[in-house]
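[1] Fold the following, please.
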Amino acid sequence: MRFGITILPEYRWSTAAPKWRRAEELGFDHAWTYDHLTWGGLQDSPWYGTMPTLTAAAMVTSTIKLGTFVTSPNFRHPLTLTRDILALDDISDGRFLCGIGAGGGIDTTILGGDDLSPRQKVDRLTEFVELLDKLLTTDGVDYKGEYFETRNGRTLPGCIQQPRVPFVMAANGPRSLRLAAKYGAGWVTTGKKGVDDWYAGVAELSRRLDDVLAGKSLDRYLSLDDGGYALSSAAAFEDAVGRAAELGFTDVITHWPRAEGVYGGSEAVLEEVAADIIPRLRG
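    The predicted structure follows:
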């Protein structure tokens, strides 16, 4: 089992930098931040840009992997995103993970225009991932789809990680799961919404992925906190990780405790988990 932590991009860097350094010191395998213009859970809070935040995090760490949780087509074009990915992959010396999903929430309409239907969102995601894959592996890309276009998209020098940075694909539906199986190095889920037994919903999604993969191997990341904040106590964290392991997940992700509100908790619990629980569960 590998362990990840999400640090929301809400802090001034003087406050955020020690958290990113501490995540590495505590032994987390990967650290993430949200890729939104605005997140509905903290719509009235300060919010900073994802790529500058991860670039700064790369400069104050040396081993921990860094990722977007998750990037979507809501406000990004594959070619401009490619430039950011190439820079971040280089600055981090090959530690970047690109989480990718269809997109939703306030970002869907904040730049204007109508919200897309679920089918249209997956259509757009398919184009987004297909073109991003081409741009990160091929120089001089001509592409014309319904949602995205490039004309001789130049993308030198290529990624540090070859053939490109890993995609960790957020997917629940049949089409997006097939897309994850085709392009992903990993699959990430927050579970099913509106179900009484969250873990039963996660198990169902995992079985759907099994059917799509047909024996192919894929790392599986579970966002633990959608089933209740995992760092509410050390015991809660250990129980959540155990249940994730039973369902075949290779990686789990929790959130850095905030002072109050969403993901409100104690950094003392985080320290206890990192010192006692994670080393034992990793073993």
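
[2] contacts, neighbours, all on C-alpha from now
    Fine.

[3] ok now stretch 78-91, how far from the chain's centre?
    The chain centre lies 16 Å from the centre of stretch 78-91; the measure is Cα atoms, centre = their mean, to the nearest Å.

[4] again with stretch 143-150
    25 Å.

[5] again, but for stretch 98-110
    With Cα atoms, centre = their mean as the basis, stretch 98-110 stands 12 Å off its chain's centre.

[6] ok, now stretch 42-59?
    For stretch 42-59, the distance to the chain centre is 14 Å (Cα atoms, centre = their mean).

[7] Before we compare anything, build this one as well:
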Amino acid sequence: MRVGIVILPEHRWWIAEPKWRAAEEYGFHHAWTYDHLGWRTLVDGPWFGAVPTLTAAALVTSRIRLGTFVASPNFRHPVPFARELLTIDDVSDGRFTLGVGAGGDGYDTVVQGAKPLLPRDRTARFGEFVELLDQLLIKDRTSWHGEFFSAEEARSAPGCVQRPRVPFVVAANGPKAMSVAARFGQGWVTTGPPTEDHETWWSGVAQLSEQFTETLATQGRTSRVNRYLNLDSAPVYSLTSVQCFVDAVGRAAELGFTDVVAHWPRHDGIYSGSEQVVEDVAADVLPTLDRHL
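    Next up is the predicted model:
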């Protein structure tokens, strides 16, 4: 089991930098940040861009994998975004993973004056977004025309450090998005079902995992696809205590997940908790998981 940590892009760099360094020193396998223009209850507070944040994090770390959790087509076009991904992959010397999802309704959409898409259109746009990014990051030149995105002789030199391209971890809870994950993902990530009941959430996660297994079979996918679980989409924050974290990781492992992702504790509001729990998890839990990789 590999463990990742999300560091929200809400702090000035002199505060954020030690967290990214600590994530590596503590032994987390991957570290992520949100890719939004603003997010939920934090929309009126400080917020920084994901790409420059991850680029800065790459310069103060040397081993830990870094990624978006998750990027979406809500405010991005694949052509310029591919250039940014090439850059992060280069600066990090091949330690970058693209977490990518369909995006939902909310600030990212309305702040640009756009009307929210119907769910079926959002899923269709997502499929185009991932497919075009795949082409842009693999091919030297790409011409591609879809309903939502197009590219005309888009160049991609010098290409990714990681070959054939940076790995994709595709967020998917529905059948169509799962098909995208099965086709293009080196990893699949789920948030589980929306519910306030803890046991119902875990039951839903199990059902989604089974559904993804069926999707892989339908797609004829035979190569390994890692499975990521966002622990903090559950009704209970995973880093409430060390025991809470241990229990969550154990349940995820039983369901066949290869990776789990938690969130760095905040002082108040969402993901409210103590950084001491992170230190204790790093000291007492992560080394035991390493022995079982």
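
[8] residues in contact with stretch 195-207 of structure 1?
    Asn172, Thr189, Thr190, Gly191, Lys192, Gly227, Arg243, Leu247 (Cα atoms under 8 Å, 6 or more residues apart in numbering).

[9] Now, those that are in strands?
    Thr189 (DSSP state E).

[10] how about the strands of the stretch 1-150 of structure 2, start to end?
    Listed in chain order, the strands of the stretch 1-150 of structure 2 (DSSP state E, counting those that start in this stretch) span 2-6, 30-33, 65-68, 96-100, 141-145, 150-155.

[11] buried subset of the contacts of stretch 195-207 of structure 1?
    Asn172, Thr189, Thr190, Gly191, Lys192, Gly227, Leu247 (16 or more other Cα atoms under 10 Å).

[12] would you turn these into a markdown table with distance to Phe75 of structure 1?
    A markdown table is the format used below for these (distance: Cα to Cα, whole Å):
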| residue | distance to Phe75 of structure 1 |
| --- | --- |
| Asn172 | 21 |
| Thr189 | 21 |
| Thr190 | 21 |
| Gly191 | 24 |
| Lys192 | 25 |
| Gly227 | 28 |
| Leu247 | 34 |
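
[13] And the residue nearest to the spatial centre of structure 2, how far from Arg155 of structure 2?
    When Cα atoms, centre = their mean is applied to structure 2, the residue found nearest the centroid is Phe69 (2.8 Å). Distance of Phe69 of structure 2 to Arg155 of structure 2, computed by Cα to Cα, to the nearest Å: 26 Å.

[14] do Trp201 of structure 2 as well
    Taking Cα to Cα, one finds Trp201 of structure 2 at 44 Å from Arg155 of structure 2.

[15] Would you tell me what the next helix or strand after the longest helix seen in structure 2 is?
    Ranked by number of residues, the top helix in structure 2 under DSSP state H is helix 198-219. Using DSSP states H and E, the helix or strand that follows helix 198-219 of structure 2 in sequence is strand 226-230.

[16] That next one vs structure 1 - mean distance after superposition?
    Compared with structure 1 after the fit, strand 226-230 of structure 2 shows a mean deviation of 0.4 Å (mean Cα distance after the TM-score superposition for structure 1).

[17] That strand packs against which elements?
    strand 187-190, strand 259-263 (3 or more Cα pairs under 8 Å, 6 or more residues apart in numbering; DSSP states H and E).

[18] Check the mean deviation of the lengthiest helix in structure 1 from structure 2.
    Secondary structure of structure 1 per DSSP H: the longest helix is helix 118-137. Helix 118-137 of structure 1 differs from its equivalent in structure 2 by a mean of 0.5 Å after superposition (mean Cα distance after the TM-score superposition for structure 1).

[19] What angle do strand 96-100 and that helix make with each other?
    Taking axes from the mean of the first three to the mean of the last three Cα atoms, to 10 degrees, one finds helix 118-137 of structure 1 and strand 96-100 inclined to each other by 160 degrees.

[20] Residues in contact with helix 118-137 of structure 1: which ones?
    Contacts of helix 118-137 of structure 1 (Cα under 8 Å, 6+ apart): 72-73, 77-79, 82, 101-103, 141, 143, 145-148, 153-155, 158-159, 163-165, 175-176, 179, 183.

[21] List the residues that contact the nearest residue in space to Trp20 of structure 2 that is not next to it in sequence.
    Distances taken as Cα to Cα, 6 or more residues apart in numbering put Ala57 closest to Trp20 of structure 2, at 6.2 Å, once the chain neighbours are dropped. Listed by Cα under 8 Å, 6+ apart, the contact set of Ala57 of structure 2 reads Glu17, Trp20, Arg21.
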